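Participant: How does the following fold in three dimensions:
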Amino acid sequence: MGSESARRGACQHLSDDRGPGRCNTISVQVVGHHPHLTTGMNLNRRFIEIHNVVLNKSVCVCVCVCVCVCVCVCVCVCVCVCVCVCVCVCVCSPLWAPQPSCVNVLMTLVFSDMLHIVVVAHSERQCAIITGVCVCSSVSRVSRVCRLWNTAAASPGLWRSVSMGFCWITPSKTQTPRTEEKIKNTIGWLASDRFSQLKEFTLNHWKKNVDYAVKVVSQSCPQLASLNLSYCTGVTGQAFLSLAENSPSLQSINMQYSEYQVEGLAQLLKTNGGKIRKFLFTHGSRNDMLLAALSRGCCPDLEFLEINWNVQKGGFCELPIHIQALQHGCPKLKTFRLLNVVLGRKTIRNAEVSALGFPRLEELCMATSSSCPTSDRDLWDLLLASPKLRVLDLRGCFYISAPGLAALPCEELECLFWGQYFNSKCNSWPPPARKDLHKLTEKWSRSLRELDLANQLFSEEDLELALGHLARAPDADTLRSLNLSGTRISAPALRLIIQQSTALNYLNVTSCRNLPRGQKRVHRGHEEISQLLVALQ
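Facilitator: This next block holds a predicted model:
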């Protein structure tokens, strides 16, 4: 019976006289497993890959490459023998249930304690339900195996995480009213028939119907905990109002690179902010009210905050916020990321001194793609009460000094990224001369797992002394990754750290002028690093 199902799904060729459109991706991740999918199955990680490639307007060729055996076990009336087959399917029209369908599907099923389904859909005309955005029922492919799999695929328990990417049929062609109606019908069908247990929902690059999608999903998914609207436009206050009224379990919001009504999002933070744990957004000229809401304590349990800046606008931006007010409003923050965003220095220094800090902070990222004015004082204001800090990313922070870092209260820092990655067009290039690196390595020699010092102009003697502290540490096997690109590291100092750091599996020594020719590259894995050690003897 299993082989019969495979034959029915194999190589039904179709052609599209209008040619394939752009690509859309749906990802459905299911935590747990369905009994119909695992009965009689060895729970080792096995998979079925179904490939279909539409090559041109009039010719459809199916190409299958079977690297390892694919096992399909069906339990219907009797237990079928394991079938080793790689099936090529061109039609995903349903066999037993009315479901959306589309052509040109690449789907991977991984069976163990998790089922992961990825669908890539093409072609305007072959999408029976929708054209402009190709949202197909990915589990309809599973339902073609046998009737039990069809029943299992229809279970809302398999739809926990869904990602919808927009599909452009023609790059310059706008959506027709008929297309928009099909989009709404499909979203409505999915929300009512499949999404009752949905927890994570993502829309990427949607320009229209975002409000409708958010409203329908929020009304049909009472368990919704995570919402990602990246690169979307046209999100109004009505969508945020629907979330506030219908999504009491919402804990994560991602609005990066999207255009939305700031007032509506700020109101959502005020009404439902008590349950928000994760918040990501791109800073803009009108986002001050979001920062004000955070500073006033609208999200007292916030643990993850990421604010970035669109680098296409150039440089970096200053964040107009009192850091002490943010520390007061978000005392439970564990991860704080400022990507191409710096704290306004005048704002910080004119504020009243507060000793609140971020007592639970474990990760701080202040990386920029151009030189920024962040100083030791600014860093101290952020981390004066953060003894649990594990990850510190200061790439691009020119004016941070080694003594300033060594004065921080964290004693168990595991990852320090302090490289400078600017080009010669940068106003602050080359980086300023450095000294006292050994103070850092002496303090964190037992805990450092990753160290990035790319293009830092420490002297040869300072580097040798600093790496000596790492090599002579009681737990010298802690270091996993070391980036010394563009530094003045010498061969003897490098040889010492390689000999003592037995767990080192990444070493970047590109553009290190003091090393012999042929060795100035990235070395990955123990074998390559051992070969480098031999070459340095």
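
Participant: going forward, measure contacts and count neighbours with C-alpha atoms only.
Facilitator: Noted.

Participant: starting at the chain centroid, how far to the helix or strand residue 349 falls within?
Facilitator: Secondary structure from DSSP states H and E places residue 349 in helix 345-350. With CA atoms, centre = their mean, to the nearest Å as the basis, helix 345-350 stands 32 Å off its chain's centre.

Participant: could you say what helices and strands the helix or strand just after that helix packs with?
Facilitator: Remark: after helix 345-350, the chain's next helix or strand is strand 363-365, criterion DSSP H and E. In terms of contacts (3 or more CA pairs under 8 Å, 6 or more residues apart in numbering; DSSP states H and E), strand 363-365 is packed against strand 335-339, strand 391-393.

Participant: Alongside the first, I'd like the structure of this one:
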Amino acid sequence: MPRQKRGILGVKKDPKHQILYFGNNGEEWPSDDSEDSDYLPSDLEDDQPASSKRKKKQGKGKNKKLILKEESAKSNSLDICVDLPPLPTEIWLKIFQDVVSVTGPLPFLCRAQKVCSSWKELSEHPSLWRKVDLTYGWIKHKEETLRWLSENRLSQCQDINLSNWTLSSALSVITERCPHLQTVNLSHCKKLTPDGVTSLANNCTELRDIEFSDTSITSTSLKELILKRFSKLKRIDVSCNKKLTGFTMVLDTIMKCSKLTVLDISSLENVPTYVTFDIEEFQKSCPKLKVLRMGNNRYKGTPKTDDEVEKSAGFPDLEEFSIPDLSGRHNMHNTIVYDVFYRILHKSFKLKVLDIRGRCNESYAVLDILPAADLESLHVGLSSMCYDDPYMGLFLKWRHSLKTIDLSWVQNVELAIQELTSGPSLPLEKIQLTGSNIEYKDLRTLLKKCPKLNYVQLESCRNLVRGIKRLYKDEDITVLKEKIKSLGNI
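Facilitator: So this is what the prediction gives:
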């Protein structure tokens, strides 16, 4: 009975013999998966290349001795030497370090250790495991695996990313075994226990960067951690947390971190309607702050006289300030907005990124007097504002430096586009116009005046035809220009 052919879906996957194609005679052709992200090289090599089997079938009419001679010569020419070249171990270690600095230790080191015994020994060197990202699935998310890694590989680890892991007792184990940790990312981690956070605070004396976004960390645990490590902490991210009921107490503790450069306290739940804090004391205690994100919550500054505000140090190094309201409420009182915005930004000359989506109507008065002269990224979407003459000055003020603009869901956006394009060419690279009422004539002018534009978002723009309304990036910008040109005078 002839051999029955089987479809690709009916063949069980064999990692040593990946099936690329079924020939007419039913033979299997192995494919080369060496560039596959999931590929793991086998310790065993096939005794004979698959191509030689096909060669034998094609050479049935040839003399058998001649065939054997040809195949032997070809086999010798394909031999690969698995011995290491005569290089000192220090050189090989430097090569491994260079690779790891670009690709990370995983999965490179797991594959390299299968090449030979020397490479296996090199792959276990602790210096190659100082920065480890365990979020991509190269390692199974099991606490037993994390324990083994901490005991056998991570003794010198300084930077570890455990985002999306389920942790209970494993965090205590890894902090005990890895005392040199400086950066710890625990975002989206489940079963984050107070004991684990306490262990992190007690054992990792060099801690500088912590991320607890979207976790179950409590105010008490977070406060204890910051109080023990405040002298070295440079970055704190506790955004999207639901259990920081005593957040005002946590914020007072954060103000002790004199080296703090990045703080993200966005989208917190179960906090007071208005979080009140001493803005001037915050500026005095954290003078090196460069990034401040505090969106989707409402803030008030403790009462101060005008003289006290003017004499405050401000945040002179602040480069990014983000305080959007994406909740759809947009009802924060104008007086409070002006007070908070002005007191935080009145001495931030280096400001580059400003995100006030959903709060534009409340903040234009203070934006007009900001000292920042070279803003590069402005996000003013999700607003029902009308661009009157007093507000057009914002675009004239920063048109020479703006590289990114977000005007999503803004009405009367054509006035902003006309103001932006009223002068010489712009350095603009990205623009968000989702849901806006931009028209073709303004889009043509924008494309003409922005030669560096490489990102245009036109989804849900009701004045454009269906084939135009999508995202355009890089080479697609040329496609957009051709489409606009083909529409003629529309």
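
Participant: re the thing from before, now render the helices and strands packed on strand 363-365 of structure 1 as JSON lines, adding distance to residue 51 of structure 1.
Facilitator: Output for those, formatted as JSON lines (distance: least, CA to CA, whole Å):
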{"stretch": "strand 335-339", "distance to residue 51 of structure 1": "38"}
{"stretch": "strand 391-393", "distance to residue 51 of structure 1": "41"}
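
Participant: Using JSON lines, lay out these together with distance to residue 208 of structure 1 and mean neighbour count.
Facilitator: Shown next, in JSON lines, are those (distance: least, CA to CA, whole Å; neighbours: other CA atoms under 10 Å):
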{"stretch": "strand 335-339", "distance to residue 208 of structure 1": "28", "mean neighbour count": "20"}
{"stretch": "strand 391-393", "distance to residue 208 of structure 1": "37", "mean neighbour count": "21"}
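
Participant: And those strands: which comes nearest residue 411 of structure 1?
Facilitator: Taking CA to CA, strand 391-393 is the member of those nearest to residue 411 of structure 1, at 11.6 Å.

Participant: Give me the mean deviation of that closest one from structure 2.
Facilitator: Taken over the aligned residues, the distance from strand 391-393 of structure 1 to structure 2 averages 0.7 Å (mean CA distance after the TM-score superposition for structure 1).

Participant: corresponding residues in structure 2 for that strand?
Facilitator: Aligned using TM-score structural alignment, strand 391-393 of structure 1 spans residues 353-355 in structure 2.

Participant: what about residue 192 of structure 1, which helix or strand?
Facilitator: Assigned by DSSP H and E, residue 192 of structure 1 falls within helix 177-193.

Participant: how far out from the middle of the chain is whichever helix or strand comes after that helix?
Facilitator: Remark: after helix 177-193 of structure 1, the chain's next helix or strand is strand 200-204, criterion DSSP H and E. In terms of CA atoms, centre = their mean, the centre of strand 200-204 of structure 1 is set 12 Å apart from its chain centre.

Participant: So which other helices or strands are in contact with the next helix or strand after strand 200-204 of structure 1?
Facilitator: Downstream of strand 200-204 of structure 1, the next assigned helix or strand under DSSP H and E is helix 210-220. The contact analysis (3+ CA pairs under 8 Å, 6+ apart) places helix 210-220 of structure 1 against helix 177-193, helix 237-246.

Participant: Residue 3 of structure 1 is nearest to which of those helices?
Facilitator: Across these, residue 3 of structure 1 has its closest neighbour in helix 177-193 (29.5 Å, CA to CA).
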